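Undergrad: pasting the sequence and the predicted coordinates here, then a few questions.
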Amino acid sequence: MEQPPLVSNASFLRTIVNQYRPELATYEDFYRQVHQNPEISGMESTTAALVAQHLKSLNFEVHTGIGGHGVAAVFYNGPGDAVLMRAELDALPIEEKTNLRYKSTKRMIDRYGNERPIMHACGHDMNMAALLGASALLKAAAHKWSGTVIFLFQPDEEETGGAQAMVDDGLYTKIPVPNIMLAQHLVPSKSGTVAIRSGPALVAADSANVRIIGGPCRGVNPQQCVDPIPVAMKIVMQLEDQVRNEVGRQEDITIACWGFHAGLPGNDYVAYADFLLDIKTVKTTVQEKVHEVIRRIIEEKCKEANTPQDPVVTFAVRAPLTTNDPSVSEPISRVFAGYFEASSIEMQFTRACEDFSLLGAEHSVPYAYWNYGGSQTTEEPIPTNHSPFFAPVIQPTLQAGTDAMALAALTFLAKEVS
């Protein structure tokens, strides 16, 4: 039958959530366990096994080892849309400095061979716990909705490679292509709040690997070649300002140097200097223009310095612009407003980036991405994501995240209003 207006649906969905929400102590324990035992990007094997174990206990169809340690569980529950809900598995190479009794003291050898301290400083542990809680809620309330739900746990989000890796590894040969995708993220706002918006939500992030070549030079002592270090340093110091002047200072553009390396011990001259750029933009047309201008400026500066070879500039997409489709975000926003009332607020556009949208890019799957708060308002200043002091309060954060995920799915799957 025709779906009724979703604003009036909020009270019906409230009844479902309140009646079938699982005992959250189980998920609080999961959160503490994973927080204390984090795993770095690309190495999330134990975390993935814990997630898969829980999903199997609910008798879902579970697929593991996708694109690394990715996990996807499918619950077929009659005709209707297929809704994919995502959480992330990985932690960060940060030393935790909280006073939590379940704080992480863990260290790992990362995939680059470096020993690092590890911490869930971004909230992926809470995102996982909330999605697992929502999976149990939807299973218990199965007779109240119809369709297919997919619970996807993505590896390697922090280095923004995991979503594409899952797709490239045949994700959609294992699970249905969804009609709708949903994701949420913990942020340092008031615990219990949710925030969603339509349109652009997160920036696009690209990287540029640049090599400035100073030698060798034909017929010249290598020490008389161009020193690439000052050439590269001058480019890095001036690049953002020059790009903004050319593209337009009214445009939202940032260019940061995330790495610089030149020279080897024992060499008597420097053959090249390498640096890595992080580039953030909010418009596709500006993104393309910025790439063109960066390449041209670097080439011009090398020509001015008389380098013996042209620079090598290679661009790669870290994360596309995250833009919520109104057909998904607006119905969810109305349900959130009816359910969370004053705790449902407008999401602010943020300079964080995400690869979530890549999960459905090939199939143009519409999606919504929102934030939920995890901080006590008494803290000043409030530790942000990626801070060694990031320590969300477990409740009401976990309940809000669980309810939000379940509500968002039920917005499109619930069968009727009573």
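TA: Perfect, I can see it now. Numbers count the residues shown, from 1 in each chain.
Undergrad: all contacts plus neighbour counts: C-alpha atoms, from now on.
TA: OK.
Undergrad: need the residues that contact the longest helix belonging to the chain.
TA: Ranked by residue count under DSSP state H, the longest helix found in the chain is helix 284-305. The contact list for helix 284-305, computed with CA atoms under 8 Å, 6 or more residues apart in numbering, reads 212, 226, 231, 235, 239, 243, 246-247, 251, 280-281, 310-311, 313, 315, 321.
Undergrad: in addition, the following structure is provided for comparison:
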Amino acid sequence: MDLRKIVLSELNSLVELYKHFHANPELSGQEKETSRVLADQLENCGIDVTRNVGGFGIVGTLENGDGPTVMIRTDMDALPVTENSGAEYASTIQAVDGSGNSVGVMHACGHDLHMAAFVGAAKTLSKLKNSWSGRILFVGQPAEEPMSGARAMIDDGLFQKFGRPDYCIGTHVRPKVKAGTIAVRPGPVMAGVFQLKILVRGIGGHGSAPHETRDPVVLAARIISSIQTIVSRELNPLTPAVVTIGSIHGGTRSNIIPEKVVMELTARFFDSETRDHILRSIKRICRNEALTMDFPENLFPVITMEKDDELPATINDNDLSAIVKAAVEEHLGKDHFVEADMVMGSEDFALYRTSASTEIPCCMFFTGVTSSSDMELYETQLINPPNLHNSGFLPQYENSILAAVITMTATVLNYQTSSKPRL
């Protein structure tokens, strides 16, 4: 079987599908048309599709005798970014976001390419049913960007309705990796995250009489400064972690001391011990800085964190990562594989590993999307190619789609031919 030849026969149609998705992006939770097109593509492959799972999520089921169940996942949503890539198929879409603002919409995180590769794997595996046995779940997930889509599908009974998969795979595009190259690593690969709000309360008053107030702006400044020492002075220097306060709002004019300041914070980590340490320290710092400024207890800062504001780290199963690597080296060549770096970005793909009754082996591999010329500029002159969430982000799509489809398909074939995967 020449897997590359089979995938190449579908490449033109997959490129056109990619361009369609790129030109017609939809915001998180608004993926109605994207979901319809993706579901139609699966049904054209003879796959039974259930729509509207956890919002606009879809689940395709391909049965082929006895054997393991594999879940292949793609995300579908786009970002509120006005595209500036210069591509002839660039998005010109405008939409209204959840706050009522009119925004440009762009696939600036590669979900359009993820979907094209997902359809390519579905087409190829549907043609090769004599080469595998078992069951494949094709999951099209909405709302990855706000970290709510995977949880919504799981809460809507994904594993109860469709069964617990024996393993899950997915891909994400990776700038700074050459198009046509696949990167993977076993173990932790993407950070866990929590996001929280800190309401810093005070007693407002005139800016000329601060002694008659309790100034929340000064307290917020002290909290921000002290929080910076959590990673630099409390954690082992070899422990990867990030704490960032990305939003602070308070006050209306220069001579009014406000009654409150609101801050928003994100923390990144790879294990529960680090996560718990960071959260304890944030709570301690907020309380102790308020005490230092002689704030009464009823005005201590209030910390809020919702269930949807937290994800575990993405941890790749060791055996499954080895299968992905073997698939790449067999069908693309050893020169098309690199060891992936750990990154502090997060993915709600991580929830699929932890949300069933028993842990599900998962693997997120990365698809390089940067052209050879841009990689040369990066490697020789340290000129970065446009990154994810950048208005100029534009994958080199042909080699990227080809590599992703081959890797995804070969991984499934390697696993499904036996309940004990062959390496």
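TA: Thanks, I have the structure now. Values in this document were obtained by computation on a predicted structure and should not be read as measured data.
Undergrad: what's the TM-score once they're superposed?
TA: Here the TM-score for the pair of chains, by TM-score structural alignment, normalised by the length of structure 1, is 0.90; 401 aligned residues with a CA RMSD of 2.3 Å.
Undergrad: show me the contacts for the equivalent of residue 67 of structure 1 over in structure 2.
TA: Aligned against structure 2 by TM-score structural alignment, residue 67 of structure 1 finds its counterpart in residue 54. When contacts are counted by CA under 8 Å, 6+ apart, residue 54 of structure 2 touches 149, 152, 153, 154, 155, 156.
Undergrad: and the aligned partner of the second one in structure 1, how far from residue 171 of structure 1?
TA: The one in question is residue 152 of structure 2. In structure 1, the residue paired with residue 152 of structure 2 is residue 165, using TM-score structural alignment. Per CA to CA, to the nearest Å, residue 165 of structure 1 is found 9 Å from residue 171 of structure 1.
Undergrad: now do residue 404 of structure 1
TA: Counting by CA to CA, the separation of residue 404 of structure 1 from residue 171 of structure 1 is 25 Å.
Undergrad: likewise for residue 42 of structure 1?
TA: Going from residue 42 of structure 1 to residue 171 of structure 1 by CA to CA gives 17 Å.
Undergrad: now swap in residue 88 of structure 1 and tell me
TA: Residue 88 of structure 1 sits at a distance of 16 Å from residue 171 of structure 1 (criterion: CA to CA).
Undergrad: out of these two, which sits in the more crowded spot?
TA: Neighbours per residue, other CA atoms under 10 Å: of residue 88 of structure 1 and residue 171, the larger number sits with residue 88, 29 against 21.
Undergrad: can you pull the contacts of the closest residue to the more buried one other than its chain neighbours?
TA: The shortest distance from residue 88 of structure 1 to any non-neighbouring residue, by CA to CA, 6 or more residues apart in numbering, is to residue 154 (4.7 Å). By CA under 8 Å, 6+ apart, the residues touching residue 154 of structure 1 are 69, 70, 71, 86, 87, 88, 89, 162, 163, 166.
Undergrad: the corresponding residue of structure 2 for residue 359 of structure 1: how many residues sit nearby?
TA: Under the alignment (TM-score structural alignment), residue 359 of structure 1 pairs with residue 352 of structure 2. By other CA under 10 Å, 26 other residues sit near residue 352 of structure 2.
Undergrad: so where do the strands sit in the stretch 151-300 of structure 1?
TA: In the stretch 151-300 of structure 1, strands defined by DSSP state E, counting those that start in this stretch lie at 180-190, 194-196, 199-202, 204-213, 253-262, 272-281, listed in chain order.
Undergrad: now for the aligned residue in structure 2 for residue 34 of structure 1, how many residues are close by?
TA: Alignment note (TM-score structural alignment): residue 34 of structure 1 maps to residue 21 of structure 2. Using other CA under 10 Å, the number of residues around residue 21 of structure 2 comes to 26.
Undergrad: just confirm residue 327 of structure 2 is within a helix.
TA: Yes. Applying DSSP: H, G, I helix; E, B strand; the rest coil, one finds residue 327 of structure 2 inside a helix.
Undergrad: from the middle of its chain, how far away would the longest helix of structure 1 be?
TA: Relative to its chain's centre, helix 284-305 of structure 1 lies at 28 Å (CA atoms, centre = their mean, to the nearest Å).
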